[in-house]
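below: sequence and its predicted model.
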Amino acid sequence: MNFLKSSVNGKIWLAALGAAVAGPLLLTIADSTVMLAGGLFLYVFFLQYQAFQKQEMQKKQIAQEKMLREISFGLFNNVLEADISENRVLGENALKLSDLLGLNKSDDYEEIIEAVVAKLVKEDFREEYKKRFSREAILALYQAGQSSFEYEFIERSDGVSYAWVQTSVCIYRSFDTGTIRIISHVKNIQQKKEKEFAILQKAQRDPLTNLYNKVVTKEFIDEFLLSMEGRGMHAVYLIDIDNFKFINDHFGHAFGDAVLSRVAEKLNRSFRASDIVGRIGGDEFLVLAKNVEDRAIVLRKAEETCKSMHNLLKGISGSASVAISIGICIVPDDGTVFDEVYIKADAALYAAKKKGKNTFVLYENL
């Protein structure tokens, strides 16, 4: 009896022990299963969310491209869309541009760019235009993370007269094909450029005579002499109005200003448009005559310039007259930069003044 009771108690004890051990174990397995299932659900949800976000982004970008095309074609006549990867110009404008260029409805991007350069772009800008709009350059910009660029140049947009224009280019990857494409439009900026040039000219010019001021004269002469074109023979004329103080004192500063303006006009007409003519002091002018053939021509031009001033005030004053003295030096014999030639020409001018004024002296004859 005691044995039986003991046996039953042992079984109960063992059962209780088993439940105590197995219970938490079963709960742990259940929790792990729930956690694993939850993790898988979250992972799948994350992937679906990412796909949804990507799809939404693509929809937005496609809509944006469509809007860009609609706006561009609405605002600008000269719009170009091209697939750079496939070397094709796209859309109706491809045919219009091809017909304008005489290419018989070609959509070949490189062929169209070559024709644009040859027939529409002004010669000074052709090489740069070809570089900027080459397929290699555009693909390189895209690879570098650049999505747009602008270029200003001169072309005959109407096929007849030249004008300043600005091309704005957008570079993007097509979601449909995966290829690199561009959308560009051209707008006329002639008026803007004319205003910019007017402001620049005002900064460069002497307000009284409209000749280059001293700073710009020096800068232009140094730039020219350092260039390949500046390697020839050139003449520097330093010109001073004789007795200008007397003119100012006896006839007034307004009359003196009129004399300066007349001398400036005469110098502009006496020298070529390619020469550099500037006012570098009160009554002092400097001219760089480019690419002269020999010294005889240089001296003859100085003599003609002196004589041209004799009747300068005819119709303005019966008692006042104008004469000038000129100092001359030769590039490269007497110098190759502005500061060198100015010192030599100034020494020659001083000699002309001492000689009796109304004459000219060549530096090498000192």
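Nice, thanks for sending it over.

please count neighbours and contacts with C-alpha atoms only from this point.
Will do.

helix, strand or coil for Arg181?
Here Arg181 is recorded as strand under DSSP: H, G, I helix; E, B strand; the rest coil.

next one: Ser168
strand.

distance of it from Ala273?
Here the criterion is C-alpha to C-alpha, to the nearest Å. By it, Ser168 lies 35 Å from Ala273.

and those two? Which one has more around it.
Each of Ser168 and Ala273 had its neighbours counted (other C-alpha atoms under 10 Å), and the higher figure belongs to Ser168 (16 against 10).

next, count neighbours for the nearest residue to the more buried one once chain neighbours are set aside.
Among residues not flanking Ser168 along the chain, Glu150 sits closest, at 4.5 Å (C-alpha to C-alpha, 6 or more residues apart in numbering). Applying other C-alpha under 10 Å, we find 13 residues neighbouring Glu150.

presented hereafter is structure B, for comparison with structure A:
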Amino acid sequence: MSKMVEKYKALVKRMKLLYGSKKMLDEKEKSYLEYVKLQRICVNLRYSILFAIFLSIAVLFIIIFPQIREYFDFKLFFIWFIALAALVLYIIVGKIFYERVKSEDKSKKDLILAEGIHGIFWCIYPVALIAIAHIFSNPLQSVIIWIAFFYIGVQIPIYSFYETFFIYPITIIAAVVFLVFADLSLELVIACVPVVVFMVIVAQATHLDRLEAYYLIAKNSSENFEAKRRAANIFSQVFDVALEVNLHSGLCEILRENEFLGITENTEMQRVEEIIDFVKEYAHPDDKYAFEKNLNTDYITDEFLAGRTQLYFEGRVLTKNNEYVWFSFLISREEEVGSEYCLCLVQNINERKQQEGKLRFEAERDPLTQLYNKVTTKSLIEECLEKSPSAQHALVVIDIDNFKTINDSRGHALGDKILLAFANELNKNFRETDIIGRVGGDEFIVLIRNVQSIAMVCDKLQQLTSNFKRYGVENGLPGRLSTSIGVSLFNKDGKNYDELFKKADAALYEAKRNGKDQYKFSITRA
């Protein structure tokens, strides 16, 4: 018994809910009901406008035009002309209120007026059908036509709980009036009544299902919004941008967006291509390939179909502050296999990258001169030789003459000053593409990349030694600063770093034996 009571209460609540009663509802259910009300008003207005257009055409072609051609009754013509004008006016007014109801800045007054307008129309609609159907001479034909369009009239609009008790009585009264004034036989009237009642019952059942469908849409939309809002709150603590992307339609919804990145000005649905094109446009030139490859819906779809669940890459983007900032991009497929949705999570990793860069710099550089250290110099040169096996490079090994004597007699402070000055001359004399490193106390290595000629190497070395000597004179350093230099050529004196260094080092000691302050090419070329 208690189960039946519970079912009955649930049914009553469902009926009240779907027909507009807000009793026994919580705040969420009330908000769902507002959505149902809005959709119901829009549907009723839209279809009332369409039916008004239909009635206008019917009045014009079935009543007014035949009167003008065959017989003319001014009084009757005037009545139908006023009816036609009223229908046209309703179409215009209904269209205006339909646009208002659909807009974001609609007011409660607009909704009330819209309800009143379409309510009046659906009351008048069956009466108008009576007048149109009554022009047919065959009573049975009139009834069939009226019932057919009456069914359409009660089937299409969606009435609220209060509208039901307002519109249906008027509709029934109109039907009775029509049956009486049409002078139909009693048998035909008795036959029509159950048909009309049946249509009303069927229509109400259909209305209930449609209202429930709108209610479920509102509920699901609200739950999805809440879920996305909670996700956005989580994302806001970790990510700067979070996008939900539909790979099939190309639409994306921005769940979280940091204005610092400046991808978009709102959180409406957008074409994913627009955001991708924006990011590509402002990507760092060195990172454009990574963006072109990974920010491609076809590539992402293929990778997901191949079984991957996540794609990750990093790149720099020009921000509103007009500086390039590092971001990580994590593209993650939804859990459902074959899902067309994925999440794109973007995080500002600029601070991490700067820290990594600082640590990498400290690990790769000589702490005094800031040139590459011995390990990094060798690694970079080996990488260069491997990538360009047919190019012409020159490996230069340099020692500062008598540096140990200066360092021991005048102190390490002066020695460090000389080392810094020589490192500065190396940076000024060689190109950014060349590799420069300090590999010992006063020993330096330079790989001159893509040597055009031996004369070019000689000019570089003569300019270097001349500038270093001038620095010593200008700064009043004791004695004369000079260097001993050995040179070996890639592919002629050796095929790898160790071979080139061995030949260049031998040439360096040959220069020292010959009196220092000079450069020598590999003894294999002597």
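Yes, it's here. The shown structure was predicted, so the numbers you read here are calculated from the model rather than taken from an experiment.

next, the TM-score between them, please.
The TM-score (TM-score structural alignment, normalised by the length of structure 1) is 0.71; 298 aligned residues with a C-alpha RMSD of 3.3 Å.

now do the aligned residue in structure 2 for the residue nearest to Ser168 of structure 1 against Asp442 of structure 2, distance only.
Residue correspondence to structure 2 (TM-score structural alignment): Glu150 of structure 1 is matched to Tyr312. From Tyr312 of structure 2 across to Asp442 of structure 2, the span is 44 Å (C-alpha to C-alpha).

with Phe329 of structure 2 instead?
Applying C-alpha to C-alpha to Phe329 of structure 2 and Asp442 of structure 2 gives a distance of 45 Å.

same thing with Ala423 of structure 2?
10 Å.

now the helix ranked longest in structure 2: how far from the chain's centre is it?
Looking across structure 2 with DSSP state H, the single longest helix is helix 186-238. Helix 186-238 of structure 2 sits 32 Å away from the centroid of its parent chain (C-alpha atoms, centre = their mean, to the nearest Å).

again with stretch 158-167 of structure 1
The chain centroid and the centroid of stretch 158-167 of structure 1 are separated by 17 Å under C-alpha atoms, centre = their mean.

identify the residue of structure 1 aligned to Ser249 of structure 2.
Match for Ser249 of structure 2 (TM-score structural alignment): Glu86.

surely its match meets Ser174?
No. The criterion here is C-alpha atoms under 8 Å, and Glu86 of structure 1 misses it with Ser174 at 11.8 Å.

which residues touch the aligned partner of Leu200 of structure 1 in structure 2?
With TM-score structural alignment as the criterion, Leu200 of structure 1 lines up with Arg360 in structure 2. Contact analysis of Arg360 of structure 2 by C-alpha atoms under 8 Å, 6 or more residues apart in numbering lists nothing.

so which helix or strand takes in Arg360 of structure 2?
Element membership of Arg360 of structure 2, judged by DSSP states H and E, is helix 350-364.

where exactly do the helices run in the stretch 151-300 of structure 1?
For the stretch 151-300 of structure 1, the helices defined by DSSP state H, counting those that start in this stretch occupy 190-204, 214-226, 244-251, 253-270, 295-308.

right, so of those, which gets closest to Ser161 of structure 1?
Between Ser161 of structure 1 and the helices of the stretch 151-300 of structure 1, the tightest spacing by C-alpha to C-alpha is seen for helix 190-204, at 11.6 Å.

in that closest one, what's buried?
Residues of helix 190-204 of structure 1 classed as buried: Gln204 (neighbour count, 16 or more other C-alpha atoms under 10 Å).

swap in stretch 417-432 of structure 2?
Neighbour counts over stretch 417-432 of structure 2 (16+ other C-alpha under 10 Å) mark Ile418, Leu419, Leu420, Phe422, Ala423, Glu425, Leu426, Phe430 as buried.

residue range for it in structure 1?
Against structure 1, stretch 417-432 of structure 2 falls on residues 258-273 (TM-score structural alignment).

do stretch 88-106 of structure 2 as well
The aligned range for stretch 88-106 of structure 2 is empty, by TM-score structural alignment.

list the buried ones in that stretch?
So for stretch 88-106 of structure 2, counting by 16+ other C-alpha under 10 Å, buried means Val88, Tyr90, Ile91, Gly94, Lys95, Phe97, Tyr98, Arg100, Val101.

quick one: the residue nearest to the fifth one when sequence neighbours are not counted and Phe97 of structure 2, what's the gap?
Excluding the flanking residues, the one nearest Lys95 of structure 2 by C-alpha to C-alpha, 6+ apart is Ile49, at 7.3 Å. Computed with C-alpha to C-alpha, the distance linking Ile49 of structure 2 and Phe97 of structure 2 is 11 Å.

still on that earlier bit, looking at the helices of the stretch 151-300 of structure 1, which is closest to Ser7 of structure 1?
Ser7 of structure 1 lies closest to helix 190-204 among the helices of the stretch 151-300 of structure 1, at 110.0 Å (C-alpha to C-alpha).

now the closest one on structure 2. Mean distance?
By mean C-alpha distance after the TM-score superposition for structure 1, the fitted helix 190-204 of structure 1 averages 1.1 Å away from its aligned residues in structure 2.

between that helix and helix 214-226, how many degrees?
100 degrees (axes from the mean of the first three to the mean of the last three C-alpha atoms, to 10 degrees).

roughly how far is helix 190-204 of structure 1 from the heart of the chain?
Remark: helix 190-204 of structure 1 is offset 15 Å from the chain centroid, using C-alpha atoms, centre = their mean.
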